[in-house]
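Asks: Next come a sequence and a model predicted from it.
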Amino acid sequence: MSMFKAAAIQMRSGIDPQRNAADLEKLVRDAASQGATYIQTPEMTGAIVRDREARNSLFTTEDRDPIVAASARLAAELGIFLHIGSTAILRADGKLANRALLFSPDGKIVTTYDKIHMFDVDLDNGESWRESAAYEPGREAMIADLPFAKLGFAICYDLRFPQLFRAEALAGADVLTVPAAFTRQTGQAHWHVLLRARAIENGAFVVAAAQGGLHEDGRETYGHSLIADPWGRVLAEAAHDEPAVIVAEIDTSLSAAARKKIPNLKNAREFDIAQRPEAALRGAAS
């Protein structure tokens, strides 16, 4: 079985996990009514909260989390694979993880993935982010073997690290997932080109559910949830930042076909980096 219908849900998560869970349920039901059997939500589905004290009071362990409970129930009721792009989960050591969770049609958690690359940046519009101050980075890439696809996991800023996606593709992933909460500035500049590049260079489908719009905590995200095929063609897009559902038919045999036509995964070679003497480098630059 290589064909399935995928959906990406675009949200504008606020600071109340219970309210976000209610919004999630409406959108997931909409996607399932359109025939989607794999449904992905964006990064920080549970809540987007800038304030540290508020985060610490809101977020809890998997067994008590309202998004986890709602997702397990919906996956079982609707008979779908439900991929929570991420939500903040309190770990046993007291630290927070920016964690993706994949639920099977029986409502059980298939696998989880903790975001590896932390968004620690200073943007030229004055925005400054230190994700590592709030979350403990993951250390393992993850692939889930579904009946109709092999999913490779990533979250938002991971998109800028192509080696993660290459490793997952080499391990057999034919659908790469990038749930995100891209800032408006970085999204306008890089969202489309990076997603399409990851699809093309790995011969894989890319499904990227996004947060969009002005959030309660004051941050602004880009939206534009997107599904691309292995040639980088956009199959579906929410061309705005409002809550939405996009759906596309995916045939994973097209990933194998793309990799056969452009066998760059097989053709990659090990190499060394040689540096010319400093004087020669200066001469070349002059």
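Replies: Yep, it's here.

Asks: C-alpha only now, for contacts and for neighbours.
Replies: Fine.

Asks: could you pull out the helices for the stretch 51-200 of the chain?
Replies: Secondary structure of the stretch 51-200 of the chain (DSSP state H, counting those that start in this stretch): helices located at 52-58, 66-78, 162-170, 184-202.

Asks: Name the surrounding residues that touch the helix or strand just after the last one.
Replies: So that's helix 184-202. Scanning forward in sequence from helix 184-202 by DSSP states H and E, the next helix or strand is strand 205-208. The contact list for strand 205-208 (Cα atoms under 8 Å, 6 or more residues apart in numbering) reads 6, 8, 40, 42, 174-180, 195-196, 198-199, 225-230, 250, 252, 255.

Asks: Kindly recompute the last result at 7 Å.
Replies: Outside of strand 205-208, the residues within contact range by Cα atoms under 7 Å, 6 or more residues apart in numbering are 8, 174-180, 195, 199, 225-230.

Asks: Same question for stretch 79-93.
Replies: With Cα under 7 Å, 6+ apart, stretch 79-93 has contacts from 37-46, 59-62, 71, 75, 96-106, 179.

Asks: Kindly report the same for stretch 6-24.
Replies: 27, 31, 36-42, 45-49, 66-67, 70, 207-213, 215-216, 223, 225, 243-250.

Asks: still on that earlier bit, and Leu123, which of the helices of the stretch 51-200 of the chain is closest to it?
Replies: helix 184-202 (8.4 Å; Cα to Cα).

Asks: Which strands or helices does the closest one pack on?
Replies: helix 162-170, strand 205-208, strand 220-222 (3 or more Cα pairs under 7 Å, 6 or more residues apart in numbering; DSSP states H and E).

Asks: second one coming, line it up with the first:
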Amino acid sequence: MAIFKAACVQMRSGRDVAANIAAAETLIREAAGNGALYIQTPEMTNLLERSREALQAKIADEAGDPSLARFRALARELGIHLHIGSLAIRLPDGGVANRGFLIGPDGAIRARYDKIHMFDVDLANGESWRESATYRPGTEAVVADLPDMRMGMAICYDMRFAHLFRAEAKAGAGLITTPAAFTRQTGEAHWHVLTRARAIETGSYLVAAAQGGTHEDGRETYGHSLIIDPWGRVLAEAGTEPGIVIAEIDPAEVEAARGRIPALKNDRAFREPRAPEDALRTAS
């Protein structure tokens, strides 16, 4: 299996879809020009908009989405695997999906993934987020094949649910992905710990393209796009400004890490714990 270059495109998406497409395209071209064959953009590449009404007014279904059409043409032109971390996509019933796409070098959509876990939280600094009020959660884990390894798809808050990545690794993924728009507050506390943990637990490369900085809708995102190897070492990291980071992916390193710590092979099924009162009733 051949070594190849992977790249993260770090963005600061705003409220103008056309401007976001143009910004992404510039950075994707830069990454491809530096030899990257797999290029990932962050969550909500096409639009970051807190207002549900404004978001609904600016998005389209897959067939009519201008960003998806442009990125498919770009992947074909550059001959790359282009992983669009996610787009806001209108569903047939009027709902909205937070949907990632893997686009092949022929411009065809190779895989789709709808974010499963919704970020419904109240943070200590007063920020309150209710993704479930806007987005329809996905229900299916997704893996897809690159030329020399299999990748698993996830988005942002999914990172906190380790069982998703373990399932993908057990399905053959040696590269796991978490394109994100992590808040600055939670990113400062947990971003590096979580990304490295997911890579170590599964013996996988992890590629996480991120949004970074202060956005037009007022939110602050953490940035620090990362590429991490299967031993948990950071191979490439961005700051908070838009740009790209690139690192080499060696599929042999996945087998080496899993050989040293065979956690996936040693994993065992177990019964969920019972509440103490249930255990007492069973014993009596």
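Replies: Sure thing, it's come through. From a predicted model like this one, the values you see are computed outputs, not experimental measurements.

Asks: TM value for the aligned chains?
Replies: Once the chains are laid over each other, their TM-score by TM-score structural alignment, normalised by the length of the second structure reads 0.96; 279 aligned residues with a Cα RMSD of 1.5 Å.

Asks: Which of the contacts of stretch 6-24 of the first structure fall within strands?
Replies: Among the contacts of stretch 6-24 of the first structure, DSSP state E puts 38-40, 207-208, 212-213, 244-250 in strands.

Asks: if I look at Gln34 of the first structure, how far off is Ile9 of the first structure?
Replies: In this view, Gln34 of the first structure and Ile9 of the first structure are 12 Å apart by Cα to Cα, to the nearest Å.

Asks: Between these two, which is the more surrounded one?
Replies: Ile9 (29 against 16; other Cα atoms under 10 Å).

Asks: and that one, what helix or strand is that in?
Replies: Ile9 of the first structure belongs to strand 3-10, assigned by DSSP H and E.

Asks: starting at the chain centroid, how far to that strand?
Replies: 13 Å (Cα atoms, centre = their mean, to the nearest Å).

Asks: Equivalent analysis for stretch 183-190 of the first structure, please.
Replies: 15 Å.

Asks: What residues of that stretch count as buried?
Replies: Buried residues in stretch 183-190 of the first structure, defined by neighbour count with 16 or more other Cα atoms under 10 Å: 183-185, 187.

Asks: ok, now stretch 69-77 of the first structure?
Replies: In stretch 69-77 of the first structure, counting by 16+ other Cα under 10 Å, buried: 70-76.

Asks: Out of those residues, which is nearest to Ala274 of the first structure?
Replies: For those, the nearest to Ala274 of the first structure is Ser71 (51.2 Å; Cα to Cα).

Asks: Now do the contacts for the closest one.
Replies: For Ser71 of the first structure, the contacting residues are Leu82, by Cα under 7 Å, 6+ apart.

Asks: How much space separates it from Ala36 of the first structure?
Replies: Counting by Cα to Cα, the gap from Ser71 of the first structure to Ala36 of the first structure is 15 Å.

Asks: With Pro243 of the first structure instead?
Replies: For Pro243 of the first structure, the distance to Ala36 of the first structure equals 17 Å [Cα to Cα].

Asks: Number of residues surrounding the spatially closest residue to Val247 of the first structure that is not a sequence neighbour?
Replies: Spatial nearest neighbour of Val247 of the first structure, chain neighbours left out: Ala7 (4.3 Å); criterion: Cα to Cα, 6 or more residues apart in numbering. Residues lying near Ala7 of the first structure (other Cα under 10 Å) number 30.

Asks: Could you identify the residue of the second structure that aligns with Ala7 of the first structure?
Replies: Superposed on the second structure with TM-score structural alignment, Ala7 of the first structure falls opposite Ala7.

Asks: buried sites along stretch 257-266 of the first structure?
Replies: Those buried within stretch 257-266 of the first structure under the rule 16+ other Cα under 10 Å are 258-259, 265.

Asks: do stretch 221-232 of the first structure as well
Replies: Those would be 221-232, for stretch 221-232 of the first structure by 16+ other Cα under 10 Å.
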